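Visitor: quick one, fold the following:
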Amino acid sequence: MSTPLVSIVVPSYNHAQFLRAGLAAARAQSMPDWEMILIDDGSSDDSVEIARDVASEDDRIQVFVNERNLGTYGTQERARSIARGRYIAVLNSDDLWEPTKLQAQVELLEEHDEACFAYTLGWKIDENGVVDRSDDVHFDWPTTPIQELLPYLLYENRVLASSVLFRADDLRFEPSMRYSGDWVALLGSARRGPAACVPERLTYWRIHSSNTFVRSPNQVHEEIRVRRAIHEDWSTWFVGRIPKEKILRGLGMNVLNLAALEILRGERTAAVGAAISAARILPDKRMAVRRLGACLLPKARERLWPRDETKFEGRTPSLLPLRIP
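Guide: You can find the predicted model right below:
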């Protein structure tokens, strides 16, 4: 069996109504040299049956079922360990691709050996596939073909998970993550080298009632865990190819956001500490001073999160240390 150029990793979980369309989008790729590792994580709907039905028509597709629920990134890590391709693409089981997506990324990475991964732009779509052009998830991020994305990724992630094509070497997904594993993988890759960007809307991120993007206490706690890891790994982010000032701004904005999340979950002392750290790091102190003031004033949550209704009840979970690879 010949080695495929690209391994498409599909973590599948209870997305039966969207899965067939996603697999069709993968099979419609103009670059045919791929294998697909689809792993179902214990779906209670018809996802496994649909996957096996599609696989019976295309011998490039392998279907596996986890013996126990591993979560999105535990499942992706298992698929990564099986994958044989030089490149690894993630396709979430409710998302879609344009037909030229993989070909455009492979050509860019083949041209630029220094790039550790490639991503595309994209749009949000709803349950019916209607595109939402009112919200540009990429905001003002760079769209140049080769770019240093690390300073941006240090404080947030605007790269769509299903838009990324990684080089297989050194890639690892953190199995303990349930929501932020794509961000952690991107951070590790962006620390090692530049990113490549295909500035076309070739990926569609589906937003619906049952996907894991919806904010929840567990999602907030996991984001805090990642932000703490970024802050605690302070010295590892200063790579010689990126100006120190850009890294400092990314690190400062990270703890600024951490302060707001600590307020959201009712941890004022931790929030104040994070805001003070931001004031020490950011070259321009004004944002940090404003955030510190908001954390200290009464009704801090209402000031920082006026429309957020996330309820934090019971005991706060222990946030285990995280090492970003």
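Visitor: going forward, measure contacts and count neighbours with C-alpha atoms only.
Guide: Fine.
Visitor: quick one, what contacts the residue nearest to residue 129 when sequence neighbours are not counted?
Guide: Leaving out its chain neighbours, the residue that sits closest to residue 129 by CA to CA, 6 or more residues apart in numbering is residue 206, at 7.5 Å. Counting by CA atoms under 8 Å, 6 or more residues apart in numbering, residue 206 makes contact with 94-96, 124-127, 129.
Visitor: excluding covalently adjacent residues, which one is nearest to residue 91?
Guide: In this structure, residue 91 finds its nearest non-sequential neighbour in residue 162, 4.7 Å apart by CA to CA, 6+ apart.
Visitor: tell me which residues touch that neighbour, please.
Guide: Contact analysis of residue 162 by CA under 8 Å, 6+ apart lists 89-92, 95, 203-205.
Visitor: of those residues, just say which sits nearest to residue 193.
Guide: Taking CA to CA as the measure, residue 193 lies nearest residue 89 of the contacts of residue 162, at 17.9 Å.
Visitor: quick one: that closest one from residue 10, how far?
Guide: In this structure, residue 89 and residue 10 are 9 Å apart, going by CA to CA, to the nearest Å.
Visitor: re the thing from before, put the buried members of the contacts of residue 206 into a PyMOL selection.
Guide: Entered in PyMOL, the line below selects the buried ones among the contacts of residue 206, by 16 or more other CA atoms under 10 Å:
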select buried, resi 94+95+96+124+125
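Visitor: now the contacts of residue 206 in a markdown table, please, with extra columns for secondary structure.
Guide: Putting the contacts of residue 206 into a markdown table (DSSP: H, G, I helix; E, B strand; the rest coil) gives the following:
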| residue | secondary structure |
| --- | --- |
| 94 | coil |
| 95 | coil |
| 96 | strand |
| 124 | strand |
| 125 | strand |
| 126 | coil |
| 127 | coil |
| 129 | coil |
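Visitor: want to put them side by side, so please do this one too:
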Amino acid sequence: MTQGCTSTTEASAPLISVVAPCYNAEKYLEAALASIFAQDYPNFEVIIVDDGSSDRSVEMLRALQSTYDFTLLTQANQGVSGALNTGLQHARGVYVSTPDLDDIMLPNSLSVRAAYLDAHPKVGCVGALIVYMDTEGRDTKVQQRTEIKTFDFAEILRDAVVVGAPGSLYRMEAMRAADFYDPAIKVQDFQMTLRIAAQGYEIHELPVCVTRYRRHPNNLSRKFKVLLEADLKAIAPYQQYPGYARGRSVLLHKALKYAVVADKAYAWDLLRSIPLRHYNKTTLKRIKRLMFHR
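Guide: Sure thing, here's the model as predicted:
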């Protein structure tokens, strides 16, 4: 099924590298690894990069190597992008999955996305939907859609489209063309979506759930200032493109959703940096929330 095992089915299936960064994930490691190794896809390798965890993650991962066949790499903390780059240096796959080790992959997660990339050679990244769960693993929300979404670079930049890493399967040649991750950018999802699309690859998203995504206080998505800084760095190389200004405003509106509640002074600064021509219903909603929320 995985490393060191070969069959006729496996030989005909492109190798997938599952490259998972780990940082202080001891509470969820066993469940996450069990879900990875329960995949119905016949040919994958697993590479875990511990990014300077201060909890028992490394100790647990070493113990789990007696149960699961995976490569464990350790390094001083560099952030998720740096950890992924380290793992990718050792990856041999035709396709790459980068799950978080606090999430749960559904059994068909790799197979459904790999089949799509097999059939669509111009697609550099195929995403899919997720099921949200709380810290205790209880489902709270299920994404739903009936059609496949397709995006090109202009759309992704203009609308700041993020095809999230928990639902994404990447074509290795596309990641290589994008020069992998910029380690200075703390968030991996948006930058890789954008960098692959900038190389001329299509980005598609399937209307099927492949991952159970765990929401908890440590999610980077809750750290809106860090996220905004990373997103602005991700679009910075594309300032000469027509969609840049609108994409920047979309990112500012996204940060405002949290700032209007958590940091009103910062929220006013964000509002002042949005051009009036990009004000819309979302802007008015954010202003109302900012003025009347206590």
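Visitor: so what number do they get for TM-score?
Guide: Their TM-score after superposition, calculated using TM-score structural alignment, normalised by the length of the second structure, is reported as 0.79; 271 aligned residues with a CA RMSD of 3.3 Å.
Visitor: coming back round to it: so which of the contacts of residue 162 of the first structure are in strands?
Guide: In this view, the contacts of residue 162 of the first structure that belong to strands under DSSP state E are 89-90, 203-205.
Visitor: and the residues you listed as a markdown table, adding neighbour count and distance to residue 290 of the first structure?
Guide: Below are these laid out as a markdown table (neighbours: other CA atoms under 10 Å; distance: CA to CA, whole Å):
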| residue | neighbour count | distance to residue 290 of the first structure |
| --- | --- | --- |
| 89 | 27 | 41 |
| 90 | 23 | 39 |
| 203 | 25 | 37 |
| 204 | 25 | 36 |
| 205 | 24 | 34 |
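Visitor: out of the residues you listed, the closest to residue 143 of the first structure would be?
Guide: The shortest separation between residue 143 of the first structure and any of these is 14.8 Å, and it belongs to residue 203 (by CA to CA).
Visitor: aligned to that closest one, what sits in the second structure?
Guide: Taking TM-score structural alignment, residue 203 of the first structure has residue 211 as its aligned residue in the second structure.
Visitor: the residue nearest to its match when sequence neighbours are not counted: neighbouring residues, count only.
Guide: Residue nearest to residue 211 of the second structure in three dimensions, not counting chain neighbours: residue 105, with 4.5 Å by CA to CA, 6+ apart. Applying other CA atoms under 10 Å, we find 28 other residues in the vicinity of residue 105 of the second structure.
Visitor: show me what residue 105 of the second structure lines up with in the first structure.
Guide: The criterion is TM-score structural alignment: under it, residue 105 of the second structure has residue 97 as its aligned partner in the first structure.
Visitor: check the contact between that match and residue 23; I expect there is one.
Guide: No. The pair residue 97 of the first structure / residue 23 is not scored as a contact, 9.5 Å apart, by CA atoms under 8 Å.
Visitor: is residue 248 of the second structure part of a helix or strand, or is it coil?
Guide: Counting by three-state DSSP, the backbone at residue 248 of the second structure sits in helix.
Visitor: in contact with it, which residues?
Guide: For residue 248 of the second structure, the residues meeting the contact criterion (CA under 8 Å, 6+ apart) are 160, 232, 235.
Visitor: helix or strand for the last one, which one?
Guide: Taking DSSP states H and E as the definition, one finds residue 235 of the second structure inside helix 224-235.
Visitor: now do the residue nearest the centre of the first structure against residue 148 of the first structure, distance only.
Guide: With distances taken as CA atoms, centre = their mean, the first structure has residue 182 as the residue nearest its mean C-alpha position (3.0 Å). Summarising the geometry, the distance separating residue 182 of the first structure from residue 148 of the first structure, computed by CA to CA, is 17 Å.
Visitor: most neighbours of all the contacts of residue 248 of the second structure, which one?
Guide: In terms of neighbours by other CA under 10 Å, the contacts of residue 248 of the second structure top out with residue 160 at 24 neighbours.
Visitor: quick one: map that residue onto the first structure.
Guide: By TM-score structural alignment, residue 160 of the second structure lines up with residue 156 in the first structure.
Visitor: how about its match: what's its closest non-neighbour residue?
Guide: Beyond its immediate neighbours in the sequence, the residue positioned closest to residue 156 of the first structure (CA to CA, 6+ apart) is residue 254, lying 7.4 Å away.
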